[in-house]
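*Asks:* Need coordinates for the following:
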Amino acid sequence: MPNSSLTYCNSTLQYRHTLYAVTYTIIFIPGLIANSIALWLLRSFISKKNKAIIFMINLAFADLSHVLSLPLRIYYYINLTWPFGKFLCLLCFYLKYLNMYASIMFLTLISVQRYVFTANPFKAKGWKRRYDVGICIALWIIVGAACLPFPIYRSSGLNNSSTSCFADLGMKQIDTRTIIILLVGAEFSGFLLPLILITYCTLKTRTQLTNDSLRCEHLKEKHKALRMVIACASVFFICFTPYHIIFFFYIMVNSNIIHSCAVHKVIMDLHPFSLCLASINCCLNPILYYFTASEFQNELARRSTSVVRVRLMSKESVSSSR
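*Replies:* Below is the predicted model:
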């Protein structure tokens, strides 16, 4: 990287532009279609206060905002030039991290709410939809502010005439103490705390199913809740755990806190793959909605049947008119 003093550590980073271009191209179309359909269907259940629907809608919106920025990323990694100016570069860079941490927080909220509502059904009955709306507004403000340091930190030497963006951005020089404080804060609040909460909710929901005194209808609800929290945990571990482990050492290496050449090579080679894994969440989250929410499946089947019926009727009317 531009600001790293370990210039003698020759990491083979030439492949990363191709890796990013291929990954984002593969993600774009499925992510765009799946999240658009998810938003279209989830709004039908917005009145269901005890199904985490508000959180799912916000999660789909976060994914869609990142997906819509992918064509510009694909253009850059194919052409290796950025003609769109400084602001758009930093905005797309910012949306990447906004999506990541908003997704982490909404996955955590979905897990916590499903666990709490199945463990305490009376809380679900008294819960108001406006509570979820208020939580979402507060979360967007907090996450939006917390992600601002990412584009600021990576805007070294960037101006409107620059032709570099994203992975090729320089890093601003910040004193070691500030780097450590920001890094520990980001890792704890954006990774470790959600990891603890999601793991706890998954284990506790699983434990509840071993209680033989539960009634059958409660068992059914708890099985649904378990599928949901397991799905959230799976997306979290697949997409975000590798990234945050690598990210910790990535910042330490690029800030010259770690001087080991061996560590430098390993981290620089693994970091592009961890970023690609983190982006795949845009395609995995819609799968979470489909396989864990029976209402979502039913509504998708109903809408699909309606669309097919309308098309068949229109074809029949055209045929009869002839």
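
*Asks:* use CA for all of it now, contacts and neighbours both
*Replies:* Fine.

*Asks:* buried set for the strand or helix carrying Gly134?
*Replies:* Per DSSP states H and E: Gly134 is located in helix 129-146. Buried residues in helix 129-146, counted by 16 or more other C-alpha atoms under 10 Å: Arg129, Asp132, Cys136, Trp140, Val143, Gly144, Ala146.

*Asks:* and if you look at stretch 237-256?
*Replies:* 238-244, 246-256.

*Asks:* ok, now stretch 155-171?
*Replies:* Buried, per 16+ other C-alpha under 10 Å, within stretch 155-171: Ser155, Leu158, Ser162, Thr163, Ser164, Cys165, Phe166, Leu169, Gly170, Met171.

*Asks:* Burial check on the closest residue to the fourth one other than its chain neighbours, number of neighbours?
*Replies:* Setting aside the residues directly before and after it, Thr163 is nearest to Trp82 in space (C-alpha to C-alpha, 6 or more residues apart in numbering), at 4.4 Å. Applying other C-alpha atoms under 10 Å, we find 21 other residues in the vicinity of Trp82.

*Asks:* what's the angle between the helix or strand that contains Phe106 and helix 129-146?
*Replies:* Assigned by DSSP H and E, Phe106 falls within helix 86-119. Here helix 86-119 points in a direction 140 degrees away from that of helix 129-146 (axes from the mean of the first three to the mean of the last three C-alpha atoms, to 10 degrees).

*Asks:* picking that back up, can you say which helix or strand has the residue nearest to Thr163 in it?
*Replies:* Counting by DSSP H and E, Trp82 is found in no helix or strand.

*Asks:* residue contacts, it?
*Replies:* Trp82 makes contacts with Tyr76, Cys89, Ser162, Thr163, Ser164, Cys165, as judged by C-alpha atoms under 8 Å, 6 or more residues apart in numbering.

*Asks:* Considering the residues you listed, which is situated nearest to Ser213?
*Replies:* Relative to Ser213, the closest of the contacts of Trp82 is Cys89; by C-alpha to C-alpha it sits at 57.2 Å.

*Asks:* Could you also give me the structure for this next sequence, so I can compare it with the first?
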Amino acid sequence: MDNFSLAVNHSGCYHPLEDVEKRMPFFFFYLAVIIIAIPANSFSLYVSWQHVRHRNELGVYLFNLALCDLTFTVGLSLFMDFLWRGVWIHGGPVCLLSVYLLFTNFYTSDALLCCIAVDRYMAVAHPFKYPSMRKVGTAVMVSIALWILVLFFNAATITWEHSYNERNKMCFNIFPLPTNLTTINSVRLFVGFIAPVGLMAYCFWGICRAVKSNRATEAQEQKRVSTLLGMVLLSTASCFGPVHIMMLLRQFLDECQFNVYTLYKLSVSFSSLNCLLDPLLYCFITKSGKANVTQVVHFIQGKKRVKGQGVV
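*Replies:* Predicted coordinates:
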């Protein structure tokens, strides 16, 4: 999600309207994200629902994660329109909604990935403690609570002033950045990056320690659990770390002198890759994950083979 600014820069380091050549690489980047993410998350939504039907609590978190990513991915079409036109034509309310969707994706995804990490930690390190925590009903209540908390947090931190500039037709990436966002962006850095990564790292360490001390755990199972937690950490750190750090750095560095604004736009673009990484988690959540994905691949290959034979 990005508004490649229509900003008027009084110091002269940005043009009032960026060239098409500068917008088009991001246009095609987001186009690729949309083309891949919509079917990937739709598939993840379907298979996670099957796990929910079989009373698997992880399916609840995966279902909400896919729903969150799918909603955000569809919302990217508005910014595709902006990149194509070079001007934001949808007005302030739609801009505010788009920014709301972006940050909802950030923090809901963070929270759900934390839930997956904690669930796996409890299952491996403390399999007989707190069994009620690993029930579908508990997962549903936790997911609802997370959605409510994130929606309230965003309602308290996202404002019209910080999201939309009607005079310059700017949305989200307002330039120059208002000076009163330091506290909000500091909170976002802690809530959206430091705290989740810290919790996931602790769960990863606890699982690795428990797996090594448990000789009954098969080597293949050890590898699968470690890969899962590694994917969760990678998704959170690589997608949400840069954008939260750059949001804060914009408050303290000269955006023109240090090229911070350009780096910030790149970090926002990079955060959208979360929509592509999250569906991959399904392959490592359950033993049947890879098998189901393989079945789909074989089905598609079989359809292509039959079609080819029909042509011959």
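
*Asks:* before we move on, the earlier item: next step: the buried residues of stretch 237-256 of the first structure restricted to helices.
*Replies:* The members of those that map onto helices under DSSP state H are 241-244, 246-254.

*Asks:* about what we covered before: hmm, which of the contacts of Trp82 of the first structure are common to the second structure?
*Replies:* Shared with the second structure under both residues aligned by TM-score structural alignment, their matches' C-alpha atoms under 8 Å, the contacts from the contacts of Trp82 of the first structure are Tyr76, Thr163, Ser164, Cys165.

*Asks:* what's the most distant pair in those?
*Replies:* Tyr76 and Thr163 (9.2 Å).

*Asks:* At which residues are the strands of the second structure located?
*Replies:* 164-165, 170-171 (DSSP state E).

*Asks:* Report the mean distance between the last one and its aligned residues in the first structure.
*Replies:* Taken over the aligned residues, the distance from strand 170-171 of the second structure to the first structure averages 3.5 Å (mean C-alpha distance after the TM-score superposition for the first structure).

*Asks:* quick one: stretch 46-56 of the first structure to chain centroid distance?
*Replies:* With C-alpha atoms, centre = their mean, to the nearest Å as the basis, stretch 46-56 of the first structure stands 19 Å off its chain's centre.

*Asks:* Sort out which residues of it are buried, please.
*Replies:* Ile46, Lys49, Asn50, Lys51, Ala52, Ile53, Ile54, Phe55, Met56.

*Asks:* Which of those fall in helices?
*Replies:* Short answer: the buried residues of stretch 46-56 of the first structure in helices (DSSP H) are Ile53, Ile54, Phe55, Met56.

*Asks:* Please tell me how far the counterpart of Leu263 of the second structure in the first structure sits from Tyr115 of the first structure.
*Replies:* For Leu263 of the second structure, the aligned position in the first structure is occupied by Leu270, per TM-score structural alignment. As for Leu270 of the first structure, its distance to Tyr115 of the first structure is 35 Å (criterion: C-alpha to C-alpha, to the nearest Å).

*Asks:* Of the two, which one has the most company?
*Replies:* The neighbour count for Leu270 of the first structure versus Tyr115, taken as other C-alpha under 10 Å, is higher for Tyr115 (26 against 16).

*Asks:* Alignment lookup: that one to the second structure.
*Replies:* By TM-score structural alignment, Tyr115 of the first structure lines up with Tyr121.

*Asks:* list the contacts for the aligned residue in the first structure for Ser42 of the second structure?
*Replies:* Alignment note (TM-score structural alignment): Ser42 of the second structure maps to Ser36 of the first structure. When contacts are counted by C-alpha under 8 Å, 6+ apart, Ser36 of the first structure touches Ala60, Leu64.

*Asks:* Repeat that for Tyr153 of the first structure.
*Replies:* By C-alpha under 8 Å, 6+ apart, Tyr153 of the first structure lies in contact with Met171, Lys172.

*Asks:* Quick one: the contacts of Trp82 of the first structure as TSV, columns for distance to Ile196 of the first structure too.
*Replies:* Shown next, in TSV, are the contacts of Trp82 of the first structure (distance: C-alpha to C-alpha, whole Å):
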residue	distance to Ile196 of the first structure
Tyr76	37
Cys89	34
Ser162	41
Thr163	41
Ser164	38
Cys165	34
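
*Asks:* which pair in the residues you listed spans the largest distance?
*Replies:* Tyr76 and Ser162 (12.4 Å).

*Asks:* What is the burial count for Glu255 of the second structure?
*Replies:* Neighbour number of Glu255 of the second structure under other C-alpha under 10 Å is 19.

*Asks:* what's around the closest residue to it other than its chain neighbours, how many residues?
*Replies:* Here the nearest residue to Glu255 of the second structure in space, its sequence neighbours aside, is Tyr261; by C-alpha to C-alpha, 6+ apart that works out to 5.3 Å. Using other C-alpha under 10 Å, Tyr261 of the second structure has 26 neighbouring residues.

*Asks:* re the thing from before, which strands and helices sit next to the helix holding Gly134 of the first structure?
*Replies:* helix 53-67, helix 86-119 (3 or more C-alpha pairs under 8 Å, 6 or more residues apart in numbering; DSSP states H and E).

*Asks:* corresponding residue for Phe191 of the first structure in the second structure?
*Replies:* Match for Phe191 of the first structure (TM-score structural alignment): Phe193.

*Asks:* Just want the most central residue of the second structure.
*Replies:* Nearest residue to the geometric centre of the second structure (C-alpha atoms, centre = their mean): Asn274, 3.7 Å.

*Asks:* Ala237 is in contact with that one, correct?
*Replies:* No. Contact status for Asn274 of the second structure versus Ala237: not in contact, 10.2 Å apart, counting by C-alpha atoms under 8 Å.

*Asks:* measure Arg206 of the first structure to Ser306 of the first structure for me?
*Replies:* With C-alpha to C-alpha as the criterion, Arg206 of the first structure and Ser306 of the first structure are 38 Å apart.

*Asks:* who's more crowded, the two?
*Replies:* Arg206 (19 against 12).

*Asks:* need the contact list for the more buried one.
*Replies:* Leu226 are the contacts of Arg206 of the first structure under C-alpha under 8 Å, 6+ apart.

*Asks:* returning to that earlier point: from the buried residues of stretch 155-171 of the first structure, which is closest to Tyr290 of the first structure?
*Replies:* Distances from Tyr290 of the first structure to those, taken by C-alpha to C-alpha, are shortest for Phe166, at 32.5 Å.

*Asks:* tell me the contacts of that closest one?
*Replies:* Arg73, Cys89, Phe93.

*Asks:* Map the first one onto the second structure.
*Replies:* So that's Arg73 of the first structure. So Arg73 of the first structure corresponds to Phe79, using TM-score structural alignment.
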